[in-house]
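Q: I need the structure of the sequence given here:
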Amino acid sequence: MSPFFIKAIQLLLSLSLLIVLHELGHFIPAKLFKTRVEKFYLFFDVKFSLFKKKIGETVYGIGWLPLGGYVKIAGMIDESMDKEQMAGPPQPWEFRSKPAWQRLIIMLGGVTVNFILAILIYAGIAYTYGDKFIKADSLKDGFHVSNTEIGDKLGIQTGDNIITVDGNPVKEFSKLPLEIINGSQFTIKRDGATITKEIPVDFIAKLLDMEEKTSFIEPRVPFIIADVPKESHNTGIDLNKGDEIIAINNQKVTYLDQILPTINQNKGGSVLLLVKSTTGQEKTITAKINENGKIGVVRNIDYTELEKRGLLTIETIEYSFLQSIPAGIHKGVSILSSYVKQMKKIFNPKTGAYKGVGGFGAIGGLFPDQWNWGAFWSTTAFISIILAFMNILPIPALDGGHVMFLLYEIITGKKPNDKFMEYAQLAGFIILITLLLFANGNDVYKAIFE
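A: Predicted coordinates:
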């Protein structure tokens, strides 16, 4: 199956699960407080539904527009903008007739379920898979700056080790790029010296302009051959699986990054390689370099082997059932905190982070192009946290907007009138549509021009 369809199926399955559970977060407390729920919908049913069935007082259905879902609670100004119902006298089963604290619980139900769901998923992942990562402070000879333009912008170079970001040690190497994106300063160790550097305010904009959207730092690895494809321009030379390049043009090397400059200088030509086999035997080979600066082999990156060589340390953590629960909570809080930091960057025009805002295309891109249940659940948990955060923003038409007005009512004892709520809801819709168009417009622009 096409990678596009695999991603699309995962996106649809994930959003369907999250939307249904989010709306259940509203539906269940509404029913507990004897509030009538007229509709429970997955996706929006503009003009018509793909499916609907009335059970009791509630119509359950599936709409055709996959932009979300909703529960229509009687006596509430919501997505339906049902002014006729609101014109009549309040009924005891209506939302507007319930005490403010009950209405607050109903409105907070959705985001609460989303966050709890994320924690449960992360706990399940911890229990099932555990944690396995390269310790950030364990790289023997520092990291490789794979994008020198980004490295120059940050003031880092190959061989550096980042020891803290904003004063906090980073335990997992894979999290370093994100911590730098979210941070304002970092400390590196270079040639025995400790140096603190400020992260440029427009660093994110520079990162988004990268042609290849890959990490700008990676562990330093030796050049070990995994395979020489049949279509390679070096087919037939004595290169075999497991061979390691230990010198190029009579220059001894340990890492790939030490080999690349010589390869780039000899595009379209050839180089002399000193290669060590898995048995320890050394041989000298002349290899051609194509116009793109490639030898034409597949590299093998085995971090377990690198750990055996003492080049880095891999930490493995296994969790019991009870240990997985606090691990899930910690992961959920950590992801939420990171996302809040990113949102702060987005709302600061100087960072250029708004260029990275994406819609459904960007969300779909979070999923792998091959089916992997661990990756699916991890991405679903992340999206659940995003939905929780976005929904609690104090924007009318979102749960957070209703919560904002309910808190005002609880504090002041005054309830906003229905006409004001109608206008606020309409304003909220305009804001949401604008954000939706901007985010998905960014996706379209990137697809066409990048």
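Q: going by C-alpha atoms from here, please, whenever you check contacts or count neighbours.
A: Noted.
Q: which residues are in contact with the residue nearest to residue 135 when sequence neighbours are not counted?
A: Of all residues not flanking residue 135 in the chain, residue 172 sits nearest, at 5.1 Å (C-alpha to C-alpha, 6 or more residues apart in numbering). Each residue near residue 172 by C-alpha atoms under 8 Å, 6 or more residues apart in numbering is listed here: 133, 134, 135, 136.
Q: this one next, for a side-by-side:
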Amino acid sequence: MEIAIKLSQFLLSLSILIILHELGHFIPAKLFKTRVEKFYLFFDIKYSLFKKKIGETVYGIGWLPLGGYVKISGMIDESMDTEQMAKDPEPWEFRSKPAWQRLIIMLGGVTVNFILAFIIYIGMTFSYGEQYIANSEVKDGIWITNPVVEKVGLKTGDKLISIDGEKVNRFYEANEKIYLAKEIMIERDGKVGKVSFPTNFISQLMDGKKQSLVELRLPFIVTDVAEDSHNKAVLKPKDIITSFNGKPVKYVDEVLHSLDSLKGKTVPVVIKRDGKEINASLKVNDSAKLGLAYAFRIPYDNIEKLGLYKVSNKQYGFLESIPVGIDRGFKQLGNYGQQLKAIFNPSTGAYKGVGGFAAIYNIFPNTWSWETFWSITALLSIMLGVMNLLPIPALDGGHVMFLLYEIISGKKPSDKFMEKAQMVGFVLLISLLLFANGNDIYKAIFNK
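A: The predicted structure is shown next:
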């Protein structure tokens, strides 16, 4: 069932993005009286799951969910229809239209992607408002959950002040910014200090296990106990360990840091259960484990119920949602631009994190949440828009590049040149897809 939910979200999001992107090309093409031969969701190599001709256009659904396309008459695209291009131009063909019209048609897809993302962020702001924990509320500092972050100099208990000169206002914005950080200002033991990050920090993260970087410090809340654990008879889900080995503990990290020195020992603990305190003993095995799972991140509602941190809630009217949603969209666009810049800088090692369709599929959760679904879809829409603007001939950005050259120089590249450029772009695009999806396979095998 969980796989079905995850797959449904993936296919629905992909379908929305593809259909709207292709509509971005289709609508201006029709407005400029350019013939559109095919409009397809997914690729129809050899056969289609569904197709129907309405007017001059065949609408269909292919069987390969790796994208979609519109086939515009008189345009050199991935179909490489050289037979059509060998004939004299017809008035309804793409190549017969003025350069400015062709430019609008080619920019239509990415324009829709960006507009869609901003509309989603505005809608989410209006529907859900904003819920966050202010960084100033994190009185006892952060919990370092990734050993790579600890290796570069951050420690559990540090208070984040700024990342690359930008003040940290909301706690959960920190993870995203730390990935690309060069310098972080912190407060440790009442003193302000600086932690510098190496250029290859992302590479180090990619080489390790996939896990978050920093989290809120939480109490030791038991979520599950292994069947073969020595502590199975002692602990129950929702138990909270408040004292460990004779010492009061406020946070789970305090317990975890003491386990290595207690291998094979039985230690006294105090457990809070249903509002009552219970004295008990727990066995630490030879691997410095307790044989149980604990809360790593908990919902905002539970954070408030437990009185751990103050959760801020902001609700917006429709008009108020517009500038807030637009600002959120621009921030995501800027963040993705920074990520893309890091990917194209080999020294960062960020290219190791490039993923294909499996990586996109894994972004979606196993449970259905419309808020999460729309948040992911908006981000993917931005990614699709930016990627399609890359100046690779097989992508929209490649066509735009040649059209801008034509408009500026007054010279139109020959059809033969465009055919060769399209072939080179297609090879580059296939190489990128193989690399991204190959990364998925490698991580699935070696980074378990």
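Q: looking at the contacts of residue 172 of the first structure, which one is closest to residue 116 of the first structure?
A: Nearest to residue 116 of the first structure among the contacts of residue 172 of the first structure, counting by C-alpha to C-alpha, is residue 133 at 25.2 Å.
Q: how much space separates the corresponding residue of the second structure for the residue nearest to residue 135 of the first structure from residue 371 of the second structure?
A: By TM-score structural alignment, residue 172 of the first structure lines up with residue 170 in the second structure. Residue 170 of the second structure sits 19 Å away from residue 371 of the second structure, taking C-alpha to C-alpha, to the nearest Å as the criterion.
Q: need the helices for the first structure, in chain order.
A: 3-32, 83-87, 100-129, 148-154, 176-182, 203-208, 256-265, 303-308, 321-346, 360-364, 373-391, 399-412, 418-449 (DSSP state H).
Q: where is the longest strand in the second structure?
A: Taking DSSP state E as the criterion, the second structure has its longest strand at strand 36-54.
Q: quick one, what contacts residue 322 of the first structure?
A: Contacts of residue 322 of the first structure (C-alpha under 8 Å, 6+ apart): none.
Q: look up how far residue 311 of the first structure lies from the residue in the first structure sticking out farthest from the centre.
A: The outermost residue of the first structure relative to its centre, with distances by C-alpha atoms, centre = their mean, is residue 89 at 46.8 Å. Residue 89 of the first structure sits 74 Å away from residue 311 of the first structure, going by C-alpha to C-alpha.
Q: before we move on, the earlier item: which pair in the contacts of residue 172 of the first structure spans the largest distance?
A: 133 and 136 (8.8 Å).
Q: who's more crowded, the two?
A: Neighbour comparison, residue 133 of the first structure and residue 136: the larger count goes to residue 136, with 24 against 16 (by other C-alpha atoms under 10 Å).
Q: was I right about that one contacting residue 165?
A: No. Applying C-alpha atoms under 8 Å, one finds residue 136 of the first structure not in contact with residue 165, separated by 11.7 Å.
Q: on that earlier part again, would TSV of the helices of the first structure with distance to residue 94 of the first structure be doable?
A: Converted to TSV, the helices of the first structure look like this (distance: least, C-alpha to C-alpha, whole Å):
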stretch	distance to residue 94 of the first structure
helix 3-32	10
helix 83-87	10
helix 100-129	10
helix 148-154	57
helix 176-182	44
helix 203-208	48
helix 256-265	67
helix 303-308	60
helix 321-346	34
helix 360-364	35
helix 373-391	23
helix 399-412	16
helix 418-449	14
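Q: of all those helices, which one is nearest residue 228 of the first structure?
A: helix 256-265 (17.0 Å).
Q: sort out for me which of the contacts of residue 172 of the first structure are in strands.
A: 133, 134.
Q: what's the match for residue 312 of the first structure in the second structure?
A: In the second structure, residue 312 of the first structure lines up with residue 309, judged by TM-score structural alignment.
Q: and for residue 258 of the first structure?
A: Aligned by TM-score structural alignment, residue 258 of the first structure pairs with residue 254 of the second structure.
Q: can you count the residues close to its match?
A: As a burial measure, residue 254 of the second structure scores 17 neighbours (other C-alpha under 10 Å).
Q: what about it, distance to residue 388 of the second structure?
A: Residue 254 of the second structure is 47 Å from residue 388 of the second structure, by C-alpha to C-alpha.
Q: with residue 357 of the second structure instead?
A: Distance, residue 357 of the second structure to residue 388 of the second structure, using C-alpha to C-alpha: 16 Å.
Q: settle it for me: which of those two has more neighbours?
A: Between residue 357 of the second structure and residue 388, counted using other C-alpha under 10 Å, the more crowded position is residue 388 (19 against 14).
Q: next, the contact list for the more buried one, please.
A: Residue 388 of the second structure makes contact with 110, 395, 396, 397 under the criterion C-alpha under 8 Å, 6+ apart.
Q: returning to what we had before: would you tell me which of the helices of the first structure gets closest to residue 72 of the first structure?
A: Of all those, helix 3-32 comes closest under C-alpha to C-alpha, at 9.2 Å.
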